[in-house]
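Enquirer: with the sequence up front, the predicted model follows.
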Amino acid sequence: MYMPRHFEENRPEVLHRLIADHPFGTLITNGPNGLDANHLPFEAQLDPAGGMLEAAPAGAEEGTRSHGILRAHVARANPVWQEAATHPEALVIFQGPTAYISPNWYPSKQEAHRQVPTYNYMVVHAHGRIVVRDDEAFVRGLVARLTRKMEAGEPVPWKMGDAPADYLSQMLGAIVGIEIEVTRLVGKWKLSQNKEAADRRGAAETLLARASDEQQAVGQAMLDAPPAF
């Protein structure tokens, strides 16, 4: 990922928060048929200290750091879990809020007209290796935890016990669990840090005045981000 220095975000707690708030990630692998992308909800267990791997997966270099574990499940009919045996390297992309930025929102545009449109965004790339967990106990526990998290805001949360036992066993048998040991986290917060303070503030305040929660989130993040100069 192209990374100008002023867009780097390295604070573990900030990266972890984006993943927690936006757990629906894009799993990218490079299998025997080339690049593949799968879109999955992830459970994250991330280590803020980034400790050394106690038992590195096959092929891992000595001294590889672990930033924690990402867990998900895929359809048994999806070949990605079988391909992982020989092509375990993976990248998971977690996309945070994004917003279009109009040149008209920069005060300096009214003076010199030397501004162009852009998009601001926050994103985390999690690099690691896939380990397949094809056992019902793992999958059942993972689905139960994901369900509790996703249903937490419902007036009457659905729970796995609501479904007939035989039907639930059939559904669990149709999916396979995966774990990804995270060896590298890369964050990019493109929030107009390279703009003059007045221009950055003008664009941020315009977003904060919009009705969209996503636009407001980007606007606030722009105000919170340290400037490049």
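Expert: Structure's in. What do you need? Numbering: from 1, shown residues only.

Enquirer: C-alpha only now, for contacts and for neighbours.
Expert: Noted.

Enquirer: is residue 195 in a helix, a strand, or coil?
Expert: coil (DSSP: H, G, I helix; E, B strand; the rest coil).

Enquirer: and the top helix by length along the chain, how far from the chain's centre?
Expert: Secondary structure assigned by DSSP state H gives helix 136-151 as the longest helix of the chain. Distance, stretch centre to chain centre, for helix 136-151: 19 Å (Cα atoms, centre = their mean, to the nearest Å).

Enquirer: buried ones in that helix?
Expert: Within helix 136-151, the residues that count as buried by 16 or more other Cα atoms under 10 Å are 138-140, 142-143, 146.

Enquirer: for residue 73, state which of those residues is nearest.
Expert: Minimum distance to residue 73 across the buried residues of helix 136-151 is 7.2 Å, recorded for residue 139 (Cα to Cα).

Enquirer: now the closest one: closest residue in space, sequence neighbours ignored.
Expert: Closest residue to residue 139 apart from its sequence neighbours, by Cα to Cα, 6 or more residues apart in numbering: residue 177 at 5.5 Å.

Enquirer: pretty sure the one you found contacts residue 130?
Expert: No - Residue 177 is beyond contact range of residue 130, at 10.1 Å (criterion: Cα atoms under 8 Å).

Enquirer: circling back: distance from whatever helix or strand comes next after the longest helix of the chain to the middle of the chain?
Expert: Later in the chain than helix 136-151, the nearest helix or strand by DSSP states H and E is helix 165-173. Relative to the chain's own centre, helix 165-173 is displaced by 29 Å; criterion: Cα atoms, centre = their mean.

Enquirer: another one to put next to it:
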Amino acid sequence: MYTPPAFREDDPVLLRQIMRAARLATLVTATAEGMLATPLPLFLDESEGEHGVLHGHVAKANPQWRAPPIGEALVLFGGADAYITPSWYAAKQEHGKVVPTWNYEAVHAYGAVEFFDDPARLLDAVTRLTALYEEPRAEPWEVSDAPEAFIAAQLKGIVGVRLPISRIEGKRKMSQNRPEADREGVAAGLAESDRPSDRQVAAMIPTAGK
């Protein structure tokens, strides 16, 4: 990932926050058949390894797990993002030498991916992933709520994914390269947007008052 120094993010706490908030990630592998990618939910176990381990599953019918990966796999996590119009820049009024851009957060996690079909490991991964996203509900659904034989049959249709993270790249592009007046204009413009995601980015723009 191309990351100018001004946008590089190395804080492990923030990187993990972005990964958790992304909810849906994309697993990418290079194979002899070409590049393969699958969108899928993953959960991060921070207690394993230096950078943590990602867990999830793909459909057994998905050809990605059958194609041996060449080198490390890549998992893409997208964070908050917003379009930035040059109309918000104070510099537009001064000299007009401004263009549109996009502000965003992104995390790329690399590691040797493992695919497995052991029923016990699959059940553990599915149970933990389900618990993560059901926990906020008033009455969380649990895997054990379904008949045991039904769950066992469902597990036969998936393959587990385990990826110990060997390295992480983080990027947080939030107008850090613009003068203070331009950043103030961007924050104010985004804050007035009807899009919740734009207002989320507005709060991330570094300004004198933050």
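Expert: Nice, thanks for sending it over. Source: prediction; values computed, not measured.

Enquirer: can you give me the TM-score here?
Expert: Scored against TM-score structural alignment, normalised by the length of the second structure, the superposed chains reach a TM-score of 0.92; 208 aligned residues with a Cα RMSD of 1.9 Å.

Enquirer: about what we covered before: show me what contacts the residue nearest to residue 139 of the first structure?
Expert: Taking Cα atoms under 8 Å, 6 or more residues apart in numbering as the criterion, residue 177 of the first structure is in contact with 71-74, 132-135, 138-139.

Enquirer: can you flag which of the residues you listed belong to helices?
Expert: Reading helices off those with DSSP H, I get 138-139.

Enquirer: distance to residue 38 of the first structure added to the contacts of residue 177 of the first structure, as TSV?
Expert: Putting the contacts of residue 177 of the first structure into TSV (distance: Cα to Cα, whole Å) gives the following:
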residue	distance to residue 38 of the first structure
71	14
72	11
73	11
74	9
132	15
133	17
134	18
135	21
138	20
139	18
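
Enquirer: ChimeraX command to pick out the buried ones of the contacts of residue 177 of the first structure?
Expert: Buried residues among those (16+ other Cα under 10 Å), as a ChimeraX selection:
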select :71,72,73,74,132,133,134,138,139
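
Enquirer: aligned partner of the residue nearest to residue 139 of the first structure in the second structure?
Expert: Counting by TM-score structural alignment, residue 177 of the first structure lines up with residue 160 in the second structure.

Enquirer: assign that match to helix, strand or coil.
Expert: Relying on three-state DSSP, one would call residue 160 of the second structure strand.

Enquirer: gap between it and residue 12 of the second structure?
Expert: In this view, residue 160 of the second structure and residue 12 of the second structure are 26 Å apart by Cα to Cα, to the nearest Å.

Enquirer: how about residue 169 of the second structure?
Expert: Counting by Cα to Cα, the separation of residue 169 of the second structure from residue 12 of the second structure is 10 Å.

Enquirer: so who does residue 190 of the second structure touch?
Expert: The contact partners of residue 190 of the second structure, taken as Cα under 8 Å, 6+ apart, are 198-199, 201-202.

Enquirer: I'd like the residues you listed laid out as a markdown table, including secondary structure, neighbour count and distance to residue 189 of the second structure.
Expert: Formatted as a markdown table, the contacts of residue 190 of the second structure follow (DSSP: H, G, I helix; E, B strand; the rest coil; neighbours: other Cα atoms under 10 Å; distance: Cα to Cα, whole Å):
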| residue | secondary structure | neighbour count | distance to residue 189 of the second structure |
| --- | --- | --- | --- |
| 198 | helix | 21 | 9 |
| 199 | helix | 20 | 9 |
| 201 | helix | 22 | 11 |
| 202 | helix | 25 | 8 |
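
Enquirer: and the spatially most distant residue from the centre of the first structure, what element?
Expert: Using Cα atoms, centre = their mean, the residue of the first structure lying farthest from its centre is residue 111. It sits 38.9 Å away. Element membership of residue 111 of the first structure, judged by DSSP H and E, is helix 107-112.

Enquirer: show me the contacts for the residue nearest the centre of the second structure.
Expert: The centroid of the second structure falls nearest to residue 77 when counting by Cα atoms, centre = their mean (2.1 Å). The contact partners of residue 77 of the second structure, taken as Cα under 8 Å, 6+ apart, are 18-19, 22, 24-26, 106-108.

Enquirer: distance check, the counterpart of it in the first structure against residue 180 of the first structure.
Expert: Matched to the first structure by TM-score structural alignment, residue 77 of the second structure sits across from residue 94. In this structure, residue 94 of the first structure and residue 180 of the first structure are 14 Å apart, going by Cα to Cα.

Enquirer: just residue 134 of the first structure next, same as before
Expert: Per Cα to Cα, residue 134 of the first structure is found 14 Å from residue 180 of the first structure.

Enquirer: cool, residue 171 of the first structure as well?
Expert: Look at residue 171 of the first structure and residue 180 of the first structure: by Cα to Cα, they are 23 Å apart.

Enquirer: residue 112 of the first structure versus the aligned partner of residue 179 of the second structure in the first structure, what's the distance?
Expert: Counting by TM-score structural alignment, residue 179 of the second structure corresponds to residue 196 in the first structure. Note on residue 196 of the first structure: its distance to residue 112 of the first structure, by Cα to Cα, is 14 Å.

Enquirer: look at these two and report which has more neighbours.
Expert: Set residue 196 of the first structure next to residue 112 and count neighbours by other Cα atoms under 10 Å: residue 196 wins out with 15 against 8.

Enquirer: got the end-to-end distance for stretch 133-145 of the second structure?
Expert: OK, stretch 133-145 of the second structure end separation, Cα to Cα: 15 Å.

Enquirer: so that stretch matches what in the first structure?
Expert: On the basis of TM-score structural alignment, stretch 133-145 of the second structure is assigned to residues 150-162 in the first structure.
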